[in-house]
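Undergrad: Attaching a predicted model along with its sequence, questions to come.
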Amino acid sequence: MTELLDEARRERVRSGWWRTAVIYQVYIRSFADADGDGVGDLPGLRSRLGYLADLGVDALWVTPFYPSPMADFGYDVADYRDVDPTFGTLADAEGLIADAHALGLKVIFDIVPNHTSDRHPWFQEALAAGPGSPARERYIFRDGRGPNGELPPNDWESVFGGPAWTRVADGQWYLHLFASAQPDLNWENPEVRAEFESILRFWLDRGVDGFRIDVAHGMVKAPGLPDVGHTGQTSMLGTQVLPYFDQDGVHEIHRSWRRLLDSYPGERIGVAEAWAPTPERLANYVRPDELHQAFNFHYLSADWDADALREVIDASLATSAMVGAPTTWVLSNHDVKRHVTRYGDGALGLRRARAAALLTLALPGSAYIYQGEELGLPEVLDLPEEVCQDPQRLRGPDAGRDGCRVPMPWSPGEPPYGFSPPGVKRTWLPMPTTWAALSVEAQREDPNSMLSLYRTALRIRRERPELGEGTLTWLDSPSKTLVFARSGGDGEGTLVCTVNLGPEPVELPAYGEPLLASAPVSTDGSTVRIPPDAAAWWTRG
């Protein structure tokens, strides 16, 4: 497979690779199952690396595969230096890094520093040690309020719903901003900081190229743990500063991690999963001495509307430029409803998703692809109640994330569509009986498929200097459209991206020769006609 390592990819990974990289998110449980238990694993991922290299991405981010009780599907870690038997062995993780590097792919692992599993040895020790012990100082234990301490220490709410505190047998309460099986660590404790530096070194020494930092905005809590004063706090996430999220103290931690990353060769990176109320506060995470990237959730959550998208794009570019960082663009991930469905589902959602792919991949900076979006996978909205397992469903029946985590279809036929070895019928989440036409093999040779659109767009992105770093210049265009130009860093060549987000066709001036379109466009030489919910790339040289 090494012949897939083309010179364009070699050049992209030599220096500053992360500034323009296209990074593919692998949700490990749902990507490829090698051992036949219906759950994706590291050997399955290793067997499909050629697909990712052929797709044209630069790197892959792998969600947690560490030993875990799976209360939150791996985001409740019991041991940060090993691999859960469900997913393989430590040798498989090391082999994944080596195999990916042989194909010119960088590898980013997920790290979960805000909380551990309640099965982690530290937390078990804390429960046994009792109030006031050094073991409890690694976590956030507090006495309760009320005459007998029967009330939680404050009014904080879990992201998954309900109070963010659980009482233990001796009467104290411990903080968990997520599930009760995910106790929050105390990052004021030097032992916690030293432990995570050791964990990062463990994986960096094995060649990993960086870390996606889960809840990067949550490790530091406001002094005194003050009340929020409001109920329904999940509605405030990403819109307001909360006493437990986006506190200024997190940045000292990230600066220390940046120094550690910089001490290793090969431009190892840190990527913040950070929810911040403004683009300006999000930019703080990617200042020159902090992390390299932060997910741009403001772009992900923007409506399919020209004005809304332009506002988010402008704000994102302006604030990231203030700190000299690249902007990231993401349409879906394992925590949100897939964008095919968010944009309208069915034919409408698919049209918009095709256009959104070309818009996203034409923007300056780095882009993330969530596994299956290159196939046009929709959210699975009709999963039987008895198979839904996401703890976020505690918020309500429609709050779960199971529908975006259904396994990948690889080949036509019947479920599980090549996700598991032959003979296996049952996967950890059931797959729709209508997905045969969406499988990789069904789309691979179809020039009009979503997969072909992504492969072509990523090839052009690698080949065209205009689609690296640089400026974006908006061009005048009618209402409900976006038109912008990207120029090469050497001053040669201009690529123009046109997007019609409206319900009717629009006519635009001809911007050069057509490169790629999400839907058929027509031109008479001086004008072009763009269908509804469509995008096209044009070149002037």
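TA: Thanks, I have it. Numbers count the residues shown, from 1 in each chain.
Undergrad: Could you use CA atoms for every contact and neighbour count after this?
TA: OK.
Undergrad: in the chain, which residue is closest to the centre?
TA: Most central in the chain under C-alpha atoms, centre = their mean is residue 333, positioned 4.8 Å from the mean C-alpha point.
Undergrad: Quick check: chain neighbours aside, which residue is closest to it?
TA: residue 370 (5.3 Å; C-alpha to C-alpha, 6 or more residues apart in numbering).
Undergrad: quick one on the thing from earlier: give the helix, strand or coil label for the residue nearest to the centre of the chain.
TA: coil (DSSP: H, G, I helix; E, B strand; the rest coil).
Undergrad: What is the neighbour count of the closest residue to residue 191 other than its chain neighbours?
TA: Spatially, and ignoring its direct neighbours in sequence, residue 191 is nearest to residue 138 (7.3 Å; C-alpha to C-alpha, 6+ apart). As a burial measure, residue 138 scores 21 neighbours (other C-alpha atoms under 10 Å).
Undergrad: next, the one to line up against it:
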Amino acid sequence: MAQHGDVTPDTAVPPATAPSTEPHAWWRHAVIYQVYPRSFADGDGDGMGDLAGVTAKLPYLRDLGVDAVWLSPFYTSPQADAGYDVSDYRDVDPLFGSLADAEQLIAEAHELGIRVVVDLVPNHTSDEHAWFQAALAAGPGSPERARYIFKDGRGEHGELPPTNWRSVFGGSAWTRVTEADGRPGQWYLNLFDSKQPDLDWEHPEVREEFHDILRFWLDRGVDGFRVDVAHGLAKDQSFRDWDAHTEMISGDGEAHPTSASPYWDQDGVHEIYRGWRQVLDAHNPEGDPERDRILCAEAWVTPIERLVAYTRPDEMHQAFNFDFLDSPWRAADLVERITRSLEAAQSVGAPTTWVLSNHDVVRHATRLGYPVGSPRMNGIDATCPQPDAALGLRRARAATALMLALPGSAYLYQGEELGLPDHTTLPDELREDPAYHRTKGTPEAEIGRDGCRIPLPWVGGAPGNGFGPSERTWLPQPDAYADLAANLQAGQPGSTLELYRTLLATRRELDLGVGALDWQQGYGEDVVAVVNERGTDRLLVLANLGDEAVPLPDGSEVVVASGPLTPEGLVPTDTTVWARTR
């Protein structure tokens, strides 16, 4: 979440330690596939995806060619924010199955050569978590309340919030409680929904609890953790006012570094993750890079020099490159962001972690269907200008082909291998995203993220397009999904699914994830042209974003292309080609 503010702080970060000596550890070049469990596959027919559904589809993911899966939260939760409001971090919500189902999924994934990364939500718990319920019962000044951020209100009777901080989901970031005696009481911080109270990471009991949660899942075989809101745990203890609109990536982070905020990207987060890294490293005492357990930061942090601080050798292994995700579809922007990202990551000895879509943003097959330079929307509904679906898919295929040719790791979001768009006409009465409900009717109104979270189509034309054994789906699928179902694309030359399979197989065969880039000149300002070098092997990657088709070098051998070339063998607009050259 990029923030806006008027303060321009010193953006320096503490110096990095020595770069890693394991350049080929699995996580440095892995392709990791995000599974959003409620929308991936339904095993029992209730219309909600579950762990049994994921386990049944593991052979599909093996055949796709990914190295690991990342599972969004499946923990016990009242589901106020689709599971990102956790009430028990050591159990599985019955909605998704059982702890035994999770253990079976991990075991079967490992048998297929797929590692498993799970989501961890440390910034906040559910208000139904046992700790928070104890805090409410115990009252002001109690040890139970010290685990969270409770403050007395301002005003004559404490009727005003302690600060003017605003929730990411709209409205105040503070919620007032009613004390046991019935009187209005203290306020607790919730940077997201009021059912997601922020933990106080100054408290040693909070830190030790999460060390234990890490060990719990490591002991069950997980290979790593994607850390939700990784930049939000530490707060400026002055609790100064900061009147800024907080939203998902806004595009102006360079003007307003996240460290300007009193609650985003505080330097104190780094000490927390050094402790976590020690816990993970203890589960691989031999230091075998193939047995590394990893941490990946979801940190909407700018500038990128502060982002890579999360991936110093004694902290996290990866951090999502949202700067790349948010790049305009222009060659100069892509070249600049790729170059800067690699340079910044290299400064701390880390890989760059590329990503184009996830469960929080409009899918790139939809996002790229708008004219270049259009403002990026936080959700799309029927009242919005509708994207050009064919254009969006063509550009999305080209963007993915460019991304998967780059050195470093990469994340894919479920269904992007089918070319799935957002549901851009979902009826408002079916929306569940708290961001939609909290901001509705306000100047900060957001349509929300439901459109990118639609259940996947597995069998075109079947009830629910094969999402499960019944016709039920927790959100309705758009009509376009029937023709994009996995069974209709499998084995079909030119389909998006087969393109992804080819890209991933070729990336692995050619070790593109550990290559070095050599930018090529002379192709014009609308072309991204780079060679991925691995020893004596050289692969030209050419993405044409211009209006005119461009030639490949004489004697080029096309390895894979995101779309058909012209009859003359030229690379048309919005197409990426991988080619061997003389």
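TA: That came through fine. Remember, it's a predicted structure, so these values are computed and weren't measured experimentally.
Undergrad: Strands of the stretch 251-400 of structure 1, residue ranges please.
TA: 269-272, 293-294, 328-330, 366-370 (DSSP state E, counting those that start in this stretch).
Undergrad: Give me the neighbour count for the counterpart of residue 454 of structure 2 in structure 1.
TA: Using TM-score structural alignment, the partner of residue 454 of structure 2 in structure 1 is residue 406. The number of residues packed near residue 406 of structure 1 is 25, by other C-alpha under 10 Å.
Undergrad: deepest of the strands of the stretch 251-400 of structure 1, which one?
TA: strand 293-294 (a mean of 26; mean count of other C-alpha atoms under 10 Å).
Undergrad: quick one: that one aligns where in structure 2?
TA: With TM-score structural alignment as the criterion, strand 293-294 of structure 1 aligns to 318-319.
Undergrad: mean per-residue distance, the matching stretch to structure 1?
TA: Superposing on structure 1 and averaging over aligned pairs (mean C-alpha distance after the TM-score superposition for structure 1), stretch 318-319 of structure 2 comes out at 0.2 Å.
Undergrad: Would you mind measuring from residue 21 of structure 1 to residue 15 of structure 1?
TA: Separation of residue 21 of structure 1 from residue 15 of structure 1 (C-alpha to C-alpha, to the nearest Å) stands at 11 Å.
Undergrad: Helices of structure 1, start to end?
TA: Secondary structure of structure 1 (DSSP state H): helices at 7-14, 42-47, 49-55, 90-102, 121-129, 190-204, 250-262, 279-283, 297-300, 306-322, 339-342, 346-362, 440-444, 450-463.
Undergrad: mind checking which of those helices is nearest residue 386 of structure 1?
TA: Of all the helices of structure 1, helix 339-342 sits nearest to residue 386 of structure 1, with 22.5 Å by C-alpha to C-alpha.
Undergrad: In terms of secondary structure, what does that closest one contact?
TA: With contacts taken as 3 or more C-alpha pairs under 8 Å, 6 or more residues apart in numbering; DSSP states H and E, helix 339-342 of structure 1 sits against helix 346-362.
Undergrad: one step back: neighbour count winner among residue 21 and residue 15 of structure 1?
TA: residue 21 (22 against 11).
Undergrad: quick one: the more buried one and residue 58 of structure 1, what's the gap?
TA: 6 Å.
Undergrad: Equivalent analysis for residue 193 of structure 1, please.
TA: The gap separating residue 193 of structure 1 from residue 58 of structure 1 is 31 Å, by C-alpha to C-alpha.
Undergrad: More neighbours: which of the two?
TA: Neighbour tally, residue 193 of structure 1 and residue 58, criterion other C-alpha under 10 Å: the higher count belongs to residue 58, 25 against 18.
Undergrad: Matching that one against structure 2, which residue comes up?
TA: In structure 2, residue 58 of structure 1 lands on residue 67 (TM-score structural alignment).
Undergrad: Tell me the spacing between its match and residue 234 of structure 2.
TA: From residue 67 of structure 2 across to residue 234 of structure 2, the span is 32 Å (C-alpha to C-alpha).
Undergrad: what does residue 64 of structure 2 give?
TA: Here residue 64 of structure 2 is placed at a distance of 39 Å from residue 234 of structure 2 (C-alpha to C-alpha).
Undergrad: These two: which has the busier surroundings?
TA: With neighbours defined as other C-alpha under 10 Å, residue 64 of structure 2 and residue 234 compare such that residue 234 has more, 23 against 20.
Undergrad: Give me the aligned partner of that one over in structure 1.
TA: Matched by TM-score structural alignment, residue 234 of structure 2 corresponds to residue 220 in structure 1.
Undergrad: I figured its match hits residue 251, correct?
TA: No. At 9.3 Å, residue 220 of structure 1 does not count as touching residue 251 under the criterion of C-alpha atoms under 8 Å.
Undergrad: Could I get the contacting residues of residue 120 of structure 1?
TA: By C-alpha atoms under 8 Å, 6 or more residues apart in numbering, the residues touching residue 120 of structure 1 are 77-79.
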